[in-house]
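> make a model of this:
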Amino acid sequence: MSKYDQIRDIIKNNNGYLFISDGENAGISRTYLLQYVRDNNLEHVSKGVYVTEDTWPDMLYVIQRSNPKIIFNDETALFLNRLMEREYTEINVSVPSGHNGSRLRERGVVVHQEKDGIYGLGVCELETNYRNKVKAYNTERCICDLIRNRSTYEVQTFQTAIKSYMKKKNKDLSLMLSYAEKLKVKEEVMKYVEVLT
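I've put the predicted structure just below:
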């Protein structure tokens, strides 16, 4: 198999994306990879990331691949969980305590550092609008965070998310309450559960 065929396979396996790091991990030199990029008119979307002409850039996927420790949270997670009617206004992520988020902040990403025991609580894999998989908090964790930080949300966003969650057939209230206990918002979450069920 030629190096160009290898690169094509990498792009195919990544839904139209070429991550230079993937090529290098496969033993292909950066010079050769960049020659392929030029020869095939790949579009530069981020440092070390290119897409084919027929691929729409998916910034959530690009950010996730470039920063494996991030977990999408707040409005971004609400959107990915289909608990919001509109798209998020800014990208929100959680990182472990002590993680340097300066590069993410430079890109306009809102970074929340979380302590051990809270970071990763309720993480799941969700599809973006472009069918790429990213890590985000699940619906139960989203609702806990929503109630915990309700003053930072628009009233409409808050109400829509709560109502959308309560209408879900596969909601897990006991799981949500276990998260609420760890996040120290069990009483507040219980009030909403009692009113809406």
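
> going forward, measure contacts and count neighbours with C-alpha atoms only.
Fine.

> list of residues touching the helix ranked longest in the chain?
In terms of residue count, the longest helix belonging to the chain (DSSP state H) is helix 155-167. Here helix 155-167 makes contact (CA atoms under 8 Å, 6 or more residues apart in numbering) with 78, 83-85, 139, 143, 146, 150, 171, 196-197.

> the same query, at a cut-off of 6 Å, please.
83-84 (CA atoms under 6 Å, 6 or more residues apart in numbering).

> now the second one, please; I'll put the structures next to each other:
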Amino acid sequence: MSQQDKVIAYLNKNGGQITSKEADSMNISSRVLRNMYAHGQLERLAPGVYIDPLELGDDIAALQYRLSKGVFFKDTALFLFGMIDRTPSTYEMNFPLPYAYSTKIDAPIKIYRQKKELYEIGIISTKTPGGHLVKAYDVERTLCDILRTRDRSDAETIKQAMNSYARLKGKNMRKLMEYARTFKVEDEIRKYMEVLL
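Predicted structure coming up:
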């Protein structure tokens, strides 16, 4: 099997996406990817991230590849969990302080930075609508994040997210209250949960 055939086989089983790093781990030369790109057999989604031109690009996965320390946050996390019914117009990502990120990002993204000990709370892996794994905060952490006073989410988003959580089968109230104490939104969380549960 030629290196190009290996790329095509990988695209078929990986939702139409391949990174330079993945190609390298399969002993596929980066020259093959560049060549396929030059001949219109691949499109470049981001530096080192290629997609099958017939596939719709997965913006969220591309951002994760480019900003590997970033964790999807607030409304973007709610969208990934299916807790709000609209695609965010701006993706929100959180980074540990003093992380410096490139300002040459052409995606609609809002960057937050937090002390490392807060940044690390509740990070999990979840799938994008395109089927790629990305990092996001768990549901309980996300509910606390959308209630915090600075850059708070809008009232409609909060209401929809709280209602979705109330109907959620695997909810963890103990974890939610623990996070609420840490992020100083305990009273608000309690008010919502008393009405909904």
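
> how far apart are the longest helix of structure 1 and its match in structure 2?
Compared with structure 2 after fitting, helix 155-167 of structure 1 has a mean deviation of 1.3 Å; criterion: mean CA distance after the TM-score superposition for structure 1.

> just the endpoints, please. Distance across stretch 87-104 of structure 1?
For stretch 87-104 of structure 1, the first-to-last residue distance is 20 Å (CA to CA, to the nearest Å).

> and the next element down the chain from the longest helix of structure 1?
helix 173-182 (DSSP states H and E).

> against structure 2, where does that next one fall?
Under TM-score structural alignment, helix 173-182 of structure 1 corresponds to residues 173-182 of structure 2.

> next, the buried residues of that stretch.
176-177, 179-180 (16 or more other CA atoms under 10 Å).

> then stretch 58-65 of structure 2?
Buried, per 16+ other CA under 10 Å, within stretch 58-65 of structure 2: 58-65.

> what about the residue nearest the centre of structure 2, distance to residue 175 of structure 2?
Taking CA atoms, centre = their mean, the centroid of structure 2 lies closest to residue 72, which sits 3.9 Å from it. Using CA to CA, one gets 19 Å for the distance from residue 72 of structure 2 to residue 175 of structure 2.

> do the same with residue 130 of structure 2
For residue 130 of structure 2, the distance to residue 175 of structure 2 - CA to CA - is 29 Å.

> kindly report the same for residue 71 of structure 2.
From residue 71 of structure 2 to residue 175 of structure 2 the distance is 19 Å (CA to CA).

> check residue 23 of structure 2 too.
40 Å.

> return the closest of the buried residues of stretch 58-65 of structure 2 with respect to residue 120 of structure 2.
residue 64 (16.3 Å; CA to CA).

> which stretches of structure 1 form helices?
Going by DSSP H, structure 1 shows helices at 3-13, 20-25, 30-39, 59-66, 74-80, 102-106, 139-148, 155-167, 173-182, 186-196.

> how close does the nearest residue to residue 92 of structure 1 once chain neighbours are set aside get to residue 54 of structure 1?
Once flanking residues are discounted, residue 92 of structure 1 sits nearest to residue 110: 4.7 Å by CA to CA, 6 or more residues apart in numbering. Here the distance between residue 110 of structure 1 and residue 54 of structure 1 works out to 29 Å (CA to CA).

> which of the two has more neighbours?
residue 110 (17 against 9; other CA atoms under 10 Å).

> mean deviation of the match of helix 173-182 of structure 1 from structure 1?
Stretch 173-182 of structure 2 sits 1.0 Å off on average (mean CA distance after the TM-score superposition for structure 1).
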